[in-house]
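# build me a structure from this.
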Amino acid sequence: MQTVAAAVTMVRDDAFFLKAWLRHYGETLGRENCYIVNHGRGTEVAELAAGCNVIGIPGNPHKNFDMKRWRLLNNLVHGLRSYYDHVIVGDVDELVIVDPAAGQGLLAFLEDQPIRRVLTPVGLEVIHRIDVEEEPVTDRIIGPRRHVRLAPHYSKPCVVSLGTKIARGGHFTQASKLFTPEPLYLLHLKFCDFSNYVATMNARNDVTAQTGASVQEASIGRHWFAEARGEDRAVFEAFARLPMQEGFDLDWVRKRMHRTWKQRGETGYWQFDRPEYDTQYQLPERFNGVI
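Alright, predicted model coming up:
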């Protein structure tokens, strides 16, 4: 049984993303090294995650949902670090991958990485170009979907082998050194499929409505609220208007992350600048089937 890496997430329903998470980490790390917090003890989650380590918790709506969630995830990561060299932690729609050009999979890559550090992959948001990508997503996402946009907000310090605190949302840690290995990426899947996006947002809007709290009152991401949603088809149609970039060399992104690395005020956390980039890339064919 390997002790190089484990993966941890929390999920409430979200079968589409959970299936992708299980395919990726289950195949890469082994299901016995996957830890899933089943928020609400959903039957479908438990069935899909058979062979994984499933922790069922109550699913009562709460305005401080995100704060409670990351308190639990932080402590799970701290505990699992006693048994694994690296622990990957994040939302169920976030998957850490290695560029196939590196010639090794995620497990082999992490086996070669020193411990006592936090690795921060470059964040890429997989976007469904509904004007040109008609093929539905089935057992694989990359292939039917090949377009991505830079997402610094999802360049998360999510591969942990150091005792450190992770901020709510997973965007920052208290680790003072930044490590951004060249072939490592985090793929955010929220916009990878139009039909699933509509269904997921409907479900999340229902959850926040049940709390009875406003955006200002709740410790829940603003994007979960109906008033911050916008018109779904217009969101996806706008992807076609993002300027297409040639090639796929993102070294400049990592250099900028390091150049802007600094303390996050008096919070104890560290950060890099996270500008908005209105551009898109097409993933090279070598990425087909990576998730």
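# could you use CA atoms for every contact and neighbour count after this?
Fine.
# isn't A46 right next to V54, touching?
Yes - here A46 reaches V54: they are 6.9 Å apart, a contact under CA atoms under 8 Å.
# list residues touching both of those two?
Shared between the contact lists of A46 and V54 (criterion: CA atoms under 8 Å, 6 or more residues apart in numbering) are residues N38.
# got the contact list for the residue of the chain most remote from its centre?
Outermost residue of the chain with respect to the C-alpha centroid, by CA atoms, centre = their mean, is G212; its distance is 27.1 Å. Neighbour list for G212: K63 [criterion: CA under 8 Å, 6+ apart].
# quick one, helices of the stretch 51-200 of the chain?
Taking DSSP state H, counting those that start in this stretch as the test, the helices found in the stretch 51-200 of the chain are 65-80, 106-111, 194-211.
# which residues touch the second one?
Contacts with helix 106-111, where a contact means CA under 8 Å, 6+ apart, come from V4, A5, T28, L29, H86, I97, V98.
# so which of the helices of the stretch 51-200 of the chain is nearest F248?
helix 106-111 (19.8 Å; CA to CA).
# residue closest to the middle of this protein?
Central residue check for the chain by CA atoms, centre = their mean: the C-alpha nearest the mean position is that of E94, 2.1 Å away.
# name the nearest residue to that residue, ignoring sequence neighbours.
Sequence neighbours aside, H188 is the residue nearest to E94 in space, at 4.7 Å (criterion: CA to CA, 6 or more residues apart in numbering).
# Y277 too?
Per CA to CA, 6+ apart, closest to Y277 is L150, 6.3 Å.
# contacts only, for the one you found.
With CA under 8 Å, 6+ apart as the criterion, the residues that contact L150 are G123, L124, E125, Y277, T279, Q280.
# repeat the analysis, applying 7 Å as the threshold.
Residues touching L150, when contacts are defined by CA atoms under 7 Å, 6 or more residues apart in numbering, comprise G123, L124, E125, Y277, Q280.
# show me how to select, in ChimeraX, the buried members of these.
To isolate in ChimeraX the members of those that are buried, counting by 16 or more other CA atoms under 10 Å, one can use:
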select :123,124,125,280
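# here's the other one to compare against:
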Amino acid sequence: MDNTKAKVAAMTMLRGDYFYLERWVEYYGRHLGRENLYVLSHGNDPEHRRIAEGCNVINLPYDATRYSFNQRRWQMLSLFTSGFTRYYNWVLCGDVDEIVAVDPAVSDSLQDYLMRFGETKAPRVITPFAIELVHNPGLEPEPLEGRNILDVRRIFRLNANYAKPCITRNKITFGPGGHFASEKEGYLDPDLYLFHLRFVDYQMTHDRLAVRKEQRHIQSGDLAEVDRKPTGWDTAWDSYLDLSRKTPVAETVDFPEFRKEMVEGRHPKNDGAFWMMGGGRSSDVYRLPERFAALF
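From the prediction side, this is the model:
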């Protein structure tokens, strides 16, 4: 690692999503220091500044048209991320409902874990293994308020789509959503996990997806009115309801065959301009071991 640079920065962009920002700031502030967090506030929201006090808040004008919004957003995040690698050894960029953590059996410090690499063996980009939390109200009835998320929500499914190449030490270009990137060589870290929190609570999921559906309507038109294919946001509520009724089949984070499929199935997109992990989604759900409960 380069001792002329700071260690690790984390960056996200959001509109609203106060619950997720509170958890994001608390977690990454504890591990990296708030002075190394960058919050891009879409719409110059004073509540973002309040929650992210001590962080670097960058205000962006609100675009009500949402014209090519996701593409423009990730083009901008790519440029910010690439620029910050000139001053940080590692830059972590992701959505506000995503938390990257190291297995507590391996390390209690995300920063120390990332800085363990020597200069000659560090990968250019790190991809964590994806854990998509799914709230089953019948099995996990306790509210999130005042609790660590992983105290009361540990049911998950495997979803390779959220194994994002989100930690880099070099110039990078992300594809829309950050699911794929320009880096050809893939490194799936053995002990890092990306916890995707979109489905972490029944009522929050319902309310948030209703907002996203309206945004999708503004951006691309309603499915019943325009000729377009449904996206994951269009079908997310039905997907969540199906998953939320399932019972975990095992308590584990050990999935060697799934990891193998992800690595061996790594493939190019857009004629090789981007690369992403292979693999798919599990039909079953699982439960995180107890040791993860204190993470966040």
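# map the residue nearest to E94 of structure 1 onto structure 2.
Here H188 of structure 1 is matched to H196 in structure 2, going by TM-score structural alignment.
# wait, its match sits on E132?
Yes - counting by CA atoms under 7 Å, H196 of structure 2 does reach E132; the two are 4.7 Å apart.
# just the contacts of helix 106-111 of structure 1: which are in strands?
Among the contacts of helix 106-111 of structure 1, the members found in strands (DSSP state E) are A5, H86, I97, V98.
# coming back round to it: now do the contacts for the match of H188 of structure 1.
Listed by CA under 7 Å, 6+ apart, the contact set of H196 of structure 2 reads D97, E98, I99, I131, E132, L133.
# thinking again about what came up before, out of the contacts of helix 106-111 of structure 1, flag the one nearest to I130 of structure 1.
Nearest to I130 of structure 1 among the contacts of helix 106-111 of structure 1, counting by CA to CA, is I97 at 24.3 Å.
# how about the strands in structure 2?
Ranges of strands within structure 2 are 6-14, 37-42, 56-60, 88-93, 98-102, 125-134, 155-158, 167-168, 188-199, 267-269, 274-276, 286-287, based on DSSP E.
# show residues contacting the fifth one.
Meaning strand 98-102 of structure 2. Where contact means CA under 7 Å, 6+ apart, the residues beyond strand 98-102 of structure 2 that reach it are W24, L110, D191, L192, Y193, L194, F195, H196, L197.
# what about the first one, how many neighbours?
Applying the criterion other CA atoms under 10 Å, we find 24 residues in the vicinity of W24 of structure 2.
# and it, what is it in contact with?
Counting by CA under 7 Å, 6+ apart, W24 of structure 2 touches V96, I99.
# that one maps to what in structure 1?
When structure 1 is aligned by TM-score structural alignment, W24 of structure 2 is paired with W21.
# tell me the counterpart of S78 of structure 2 in structure 1.
By TM-score structural alignment, S78 of structure 2 lines up with N74.
# okay but that match is in contact with I166, surely?
Yes - the pair formed by N74 of structure 1 and I166 meets the contact definition of CA under 7 Å, at 6.3 Å.
# who has more neighbours out of those two?
Taking neighbours as other CA under 10 Å, N74 of structure 1 and I166 compare with I166 leading, 23 against 17.
# structure 2: which residue goes with the more buried one?
Using TM-score structural alignment, I166 of structure 1 pairs with F174 in structure 2.
# how about the contacts made by that match?
Taking CA under 7 Å, 6+ apart as the definition, contacts of F174 of structure 2 comprise W74, Q75, S78, F180, A181, S182.
# contacts only, for the first one.
Just to be clear, that refers to W74 of structure 2. W74 of structure 2 makes contact with F174, G175, P176, G177, G178 under the criterion CA under 7 Å, 6+ apart.
# how about those residues, which pair is most distant?
Based on CA to CA, the longest span within the contacts of W74 of structure 2 runs between F174 and G177 and measures 7.8 Å.
# what's the separation between the residue nearest to R34 of structure 2 when sequence neighbours are not counted and N170 of structure 2?
Counting by CA to CA, 6+ apart, the nearest residue to R34 of structure 2 once its immediate chain neighbours are dropped is C55, at 4.8 Å. C55 of structure 2 sits at a distance of 23 Å from N170 of structure 2 (criterion: CA to CA, to the nearest Å).
# so what does the residue nearest to the centre of structure 1 match up with in structure 2?
Using TM-score structural alignment as the criterion, the counterpart of E94 of structure 1 in structure 2 is E98.
# ok, now I127 of structure 1?
Using TM-score structural alignment, I127 of structure 1 sits opposite V134 in structure 2.
# I figured that match was touching R245, is that so?
No - look at V134 of structure 2 against R245 with CA under 7 Å: they stay out of range, at 9.5 Å.
# which of the two has more neighbours?
Higher neighbour count among V134 of structure 2 and R245: V134, with 29 against 15, using other CA under 10 Å.
# one step back: right, and the helices of the stretch 51-200 of structure 1 - which one's nearest F17 of structure 1?
Between F17 of structure 1 and the helices of the stretch 51-200 of structure 1, the shortest separation by CA to CA is 9.2 Å, and it involves helix 194-211.
# how about that closest one: buried residues?
Within helix 194-211 of structure 1, the residues scored as buried using 16+ other CA under 10 Å are F194, N196, Y197, T200, M201, A203, R204, N205, V207, T208, A209.
# in space, what's closest to the fifth one - neighbours in sequence excluded?
By the measure of CA to CA, 6+ apart, the closest residue to M201 of structure 1 outside its immediate chain neighbours is W224, 7.1 Å from it.
# what sits against the one you found?
Under the criterion of CA under 7 Å, 6+ apart, the neighbours of W224 of structure 1 are R204, N205, T208.
# quickly note the distance from it to S214 of structure 1.
W224 of structure 1 is 11 Å from S214 of structure 1, by CA to CA.
# repeat that for N64 of structure 1.
Here the distance between N64 of structure 1 and S214 of structure 1 works out to 11 Å (CA to CA).
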